[in-house]
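1. From the sequence below, what's the structure:
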Amino acid sequence: MANHTEVREFVFQGFSNFHEHQLTLFIVFLIMYILTLAGNGIIVTVIRIDHHLHTPMYFFLSVLSTSETFYSLVIIPRMLSGLVGLSRSISLVGCGTQLFFFLGFAITNCFLLAVMGFDRYVAICNPLRYSVIMNWRTCIQLASGSWSIGLSTAIIQVSSVFSLPFCDANVISHFFCDIRPLMKLACADTTIKEFITLLISLCVLVLPMVLIFISYVLIVSTILKMASAEGRKKAFATCASHLTVVIVHYGCASIAYLKPKSENTRDQDQLISVTYTVITPLLNPVVYTLRNKEVKDALLRAMGRNPS
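-> I've put the predicted structure just below:
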């Protein structure tokens, strides 16, 4: 390190390739950010005040909405400030803190979606024992377990990345502190750290996906055996919203963290990152309010109107 300058802060390159569209991007992302906060806030509030939604399914949805809200708070405000020419720099500690909370909430969301898949499996495949299996103690344990896995895994990942030395180069070719852009700046061999990152990514993405896949195989098998067409339609409807969020969430995350690092240009990487940091948190309230009749009815009751 004698011939190098130790990095004390990083500078985000952000969306410099789209310099002429910075204001447009700011307006679009700001609108989406406000809608995300409002949408998730409404979902949490409605679920809390409407006793019709005091069920395990909506308890997990409120926990997911809370996590999505904090997830967007970690990334989007700083990204917006960079788009309007405010400070694009972040201290070493600030970068580590942002990466920790980003990973913590992202991994928590992965496991919460798996828990919600398990909840749908019990509700459809074992309805007579649903209230016994999915009691409130179990629900709290599953939600707490998801948070614990997310935050503890984030600690491991952040410790791994920031044990690397950073010197001379300090410009992050991204709009927030993410794993791969940071590793590119390290002035040491990152092979072992990249292997650790791959293992963690496989665990937090593939394991929940496998659990969700198994749940839905069993769910579809049970639904197809139902004699009533109305019953099949209702069962599919209760799973449609969750499945939509799962496909987008895991699809974007898998492309970002499981693809070979040599693939995709910087612009393509940023597009993928925008999808899972800006669009996915907004998708949750949109899907669950537009496609879910019970939530729509609860919103009408909250506004003093009787659902039809």
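2. from here on, contacts and neighbour counts on C-alpha atoms
-> Will do.
3. If we go by neighbour counts, what in the helix or strand containing residue 116 is buried?
-> Assessed by DSSP states H and E, residue 116 sits inside helix 92-125. Using 16 or more other CA atoms under 10 Å as the burial criterion, the residues of helix 92-125 that qualify are 92, 95-96, 98-125.
4. which parts of the following helix or strand past that helix are buried?
-> Per DSSP H and E, the first helix or strand lying C-terminal to helix 92-125 is helix 130-133. Neighbour-count burial for helix 130-133 flags 130, 133 (criterion: 16+ other CA under 10 Å).
5. Check stretch 59-75 too.
-> Of the residues in stretch 59-75, 59-75 count as buried by neighbour count, 16+ other CA under 10 Å.
6. Distance check, the residue nearest to the spatial centre of the chain against residue 209.
-> With distances taken as CA atoms, centre = their mean, residue 106 lies nearest the centre of the chain, 4.2 Å away. When CA to CA, to the nearest Å is applied, the distance between residue 106 and residue 209 equals 14 Å.
7. I figured residue 216 hits residue 119, correct?
-> No. Contact between residue 216 and residue 119 fails when scored by CA atoms under 8 Å: they sit 11.0 Å apart.
8. burial count for residue 302?
-> 14 (other CA atoms under 10 Å).
9. I figured it was touching residue 46, is that so?
-> Yes. Here residue 302 lies in contact with residue 46, judged by CA under 8 Å, at a distance of 7.1 Å.
10. follow-up on the earlier one: mind listing what the residue nearest to the centre of the chain touches?
-> Contact partners of residue 106, counting by CA atoms under 8 Å, 6 or more residues apart in numbering, are 71, 150.
11. where's it relative to residue 155, distance?
-> The span separating residue 106 from residue 155 equals 13 Å under the rule CA to CA.
12. Between those two, which contacts overlap?
-> Here residue 106 and residue 155 have no joint contacts, going by CA under 8 Å, 6+ apart.
13. this one as well, want them side by side:
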Amino acid sequence: MKRRQTPSNGTMFLLLGFSDLSLAAQTSLYVFFLLSYLLSVIGNSLIMLTVTLSPRLHTPMYFFLRTLSFVELLLISSTVPKALQSFFQKGRTISYIGCVTQFFSFIVAAVSECILLTVMAYDRYMAICQPLRYTSVMTVPVCWKLTLISWILAFGNAVIDSNVIFSLHFCDSILIAHFFCDVPPMISLACGNTFFVELYHFIISVAVLMFTSILIICSYIKILTSIFLLHSAESRHKAFSTCGSHLVSVIIFFGSAMFVHFRFDNPFSPYEDRMLALSYCVIIPTINPLIYSLKNNEMKEVIMKLHLSIVHVQH
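-> Sure, this is the predicted structure:
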């Protein structure tokens, strides 16, 4: 019979990371994690700095983009630094407090991103479908309120999730079959019947992901309808270009998150869980700066001007 233990400040966990893979695979993944983290930090920081310093970009769309970049820095920083340590034997242990902190930070960032992507879809809907009302509706106070709401909801969700997961009784095994403290691997460590915890997690995941994705879909149905009614090909192209980056982010983030969390009593293997988690924990925060800057002519122009200004000051 398995012995149970209640988590406490003295509890230590052991992250499996990718230690079950071959040395060549681990080396490749380590380089991938390191480069991804560096690119994400540089790219998202550059977007935040560019939007902050350029008055030309002080619009609702770029306000939310700057906030999204901050959230993605939190998302990747809550998982990747510890994952890099877990490639080394001495870095695989994580304390109970460290695990709770990582779990809490990840949930805050992930839920914030869901809501912010929804808010950004609404912003594009107002800009394209209600252009005459856009400036009067999407004011600075409204943008701050929408951002604050996303943080409050994410924080509340993280508090409840953390209490539910870390109130479980864990068995003797302290091996977390993942590269960070996520919901499925933490539940798998629990002794006894976890039916209600899994049911709770499934319901919350469906509620958050489905509600936000439905709002995004509704916004884009209206947006696409309005775009196709435009007579000018140039206007249609401009409208598509402002939405394309956002749509790519939504598809990758929501698609991978749904694969991981939209399952009940039908777990994937630890390997599948880790590979799917890579998409929204590592890949999205890394490629989003590239998507939003390379596909946005206005952003590229401002970045180039800032770069030239810095070079001029140095000389």
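14. one step back: the helix holding residue 116 of the first structure vs the second structure, average distance?
-> Once fitted to the second structure, helix 92-125 of the first structure is off its aligned match by 0.6 Å on average (mean CA distance after the TM-score superposition for the first structure).
15. which part of the second structure lines up with that helix?
-> Residues 96-129 of the second structure are where helix 92-125 of the first structure aligns, with TM-score structural alignment as the criterion.
16. Let me see the contact set for the aligned partner of residue 173 of the first structure in the second structure.
-> For residue 173 of the first structure, the aligned position in the second structure is residue 177, judged by TM-score structural alignment. The neighbourhood of residue 177 of the second structure, defined by CA under 8 Å, 6+ apart, consists of 15, 16, 17, 185, 270.
17. packing partners for the host helix or strand of the fourth one?
-> Residue 185 of the second structure belongs to helix 183-188 when assigned by DSSP H and E. Contacts of helix 183-188 of the second structure with other secondary structure elements, assessed using 3 or more CA pairs under 8 Å, 6 or more residues apart in numbering; DSSP states H and E, are made with helix 140-165.
18. relative to helix 96-129, how tilted is the helix it packs on?
-> Relative orientation of helix 140-165 of the second structure and helix 96-129, computed by axes from the mean of the first three to the mean of the last three CA atoms, to 10 degrees: 150 degrees.
19. quick one: helix 140-165 of the second structure to the first structure mean distance?
-> Its matched residues in the first structure lie on average 0.7 Å from helix 140-165 of the second structure after superposition (mean CA distance after the TM-score superposition for the first structure).
20. corresponding residues in the first structure for that helix?
-> Counting by TM-score structural alignment, helix 140-165 of the second structure pairs with residues 136-161 of the first structure.
21. repeat for stretch 276-286 of the second structure
-> Alignment of stretch 276-286 of the second structure against the first structure: residues 272-282, by TM-score structural alignment.
22. quick one on the thing from earlier: among the buried residues of stretch 59-75 of the first structure, which are in helices?
-> With helices identified by DSSP state H, the entries of these that belong to them are 59-75.
23. residue in the second structure matching residue 72 of the first structure?
-> That one, residue 72 of the first structure, aligns with residue 76 by TM-score structural alignment.
24. For that match, give me its contacts.
-> For residue 76 of the second structure, the contacting residues are 37, 40, 281, 282, 285, taking CA under 8 Å, 6+ apart as the criterion.
25. Turn these into JSON lines, including distance to residue 254 of the second structure, neighbour count and secondary structure.
-> JSON lines is the format used below for the contacts of residue 76 of the second structure (distance: CA to CA, whole Å; neighbours: other CA atoms under 10 Å; DSSP: H, G, I helix; E, B strand; the rest coil):
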{"residue": "37", "distance to residue 254 of the second structure": "21", "neighbour count": "23", "secondary structure": "helix"}
{"residue": "40", "distance to residue 254 of the second structure": "19", "neighbour count": "26", "secondary structure": "helix"}
{"residue": "281", "distance to residue 254 of the second structure": "12", "neighbour count": "24", "secondary structure": "helix"}
{"residue": "282", "distance to residue 254 of the second structure": "14", "neighbour count": "21", "secondary structure": "helix"}
{"residue": "285", "distance to residue 254 of the second structure": "13", "neighbour count": "30", "secondary structure": "helix"}
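26. And residue 274 of the second structure, how far from residue 79 of the second structure?
-> Distance, residue 274 of the second structure to residue 79 of the second structure, by CA to CA: 12 Å.
27. any common contacting residues for those two?
-> Taking CA under 8 Å, 6+ apart as the contact criterion, the common neighbours of residue 274 of the second structure and residue 79 are residue 179.
28. residues near residue 89 of the first structure, how many?
-> Other residues within reach of residue 89 of the first structure, judged by other CA under 10 Å, total 18.
29. Setting aside sequence neighbours, what's the nearest residue to it?
-> Spatially, and ignoring its direct neighbours in sequence, residue 89 of the first structure is nearest to residue 11 (4.2 Å; CA to CA, 6 or more residues apart in numbering).
30. Quick check: which element contains the aligned residue in the second structure for residue 298 of the first structure?
-> Residue 298 of the first structure maps onto residue 302 in the second structure, with residues paired by TM-score structural alignment. Element membership of residue 302 of the second structure [criterion: DSSP H and E] is helix 297-314.
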